[in-house]
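J.: this is the structure alone, sequence omitted:
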């Protein structure tokens, strides 16, 4: 049982690292600024 838990915890680190890299890459691939994409058409004048 201890070896199972150790193996699962060992796989946890690369999994989180991979998810982090994938999320970062997907956010960097979208055109424009991520905040502008989230706001959509609601633009505020810079006054």
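T.: Arrived safely. Every value quoted in this text rests on a predicted model; they were computed, and no experiment measured them.

J.: going forward, measure contacts between C-alpha atoms and count neighbours the same way
T.: Fine.

J.: other SSEs contacting the longest helix belonging to the chain?
T.: Counting residues, the longest helix found in the chain (DSSP state H) is helix 2-29. Using 3 or more Cα pairs under 8 Å, 6 or more residues apart in numbering; DSSP states H and E as the contact criterion, no helix or strand is in contact with helix 2-29.

J.: what about versus this one:
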């Protein structure tokens, strides 16, 4: 199976999105560490 750059980016983006969703769930449940991580991720983009 050959993957071009676009496919690869979509896969990594969906992985990143899943991580962000996990962080957002933790942050919304009051996890301060997750909230800080989330803020860092948002600033990085």
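T.: Cool, got the structure. Keep in mind that this is a model prediction, so the values were computed, not measured.

J.: not counting sequence-adjacent ones, nearest residue to the counterpart of residue 26 of structure 1 in structure 2?
T.: Aligned counterpart of residue 26 of structure 1 in structure 2: residue 24 (TM-score structural alignment). Closest residue to residue 24 of structure 2 apart from its sequence neighbours, by Cα to Cα, 6 or more residues apart in numbering: residue 38 at 7.0 Å.

J.: can you count the residues close to residue 19 of structure 1?
T.: If you count neighbours by other Cα atoms under 10 Å, residue 19 of structure 1 ends up with 11.

J.: and what of residue 23 of structure 2?
T.: The criterion is other Cα under 10 Å. On that basis, residue 23 of structure 2 has 21 neighbouring residues.

J.: helix, strand, or coil at residue 30 of structure 2?
T.: coil (DSSP: H, G, I helix; E, B strand; the rest coil).

J.: quick check: the residue nearest to residue 24 of structure 2 touching residue 22?
T.: No - using Cα atoms under 8 Å, residue 38 of structure 2 is not in contact with residue 22, being 9.7 Å away.
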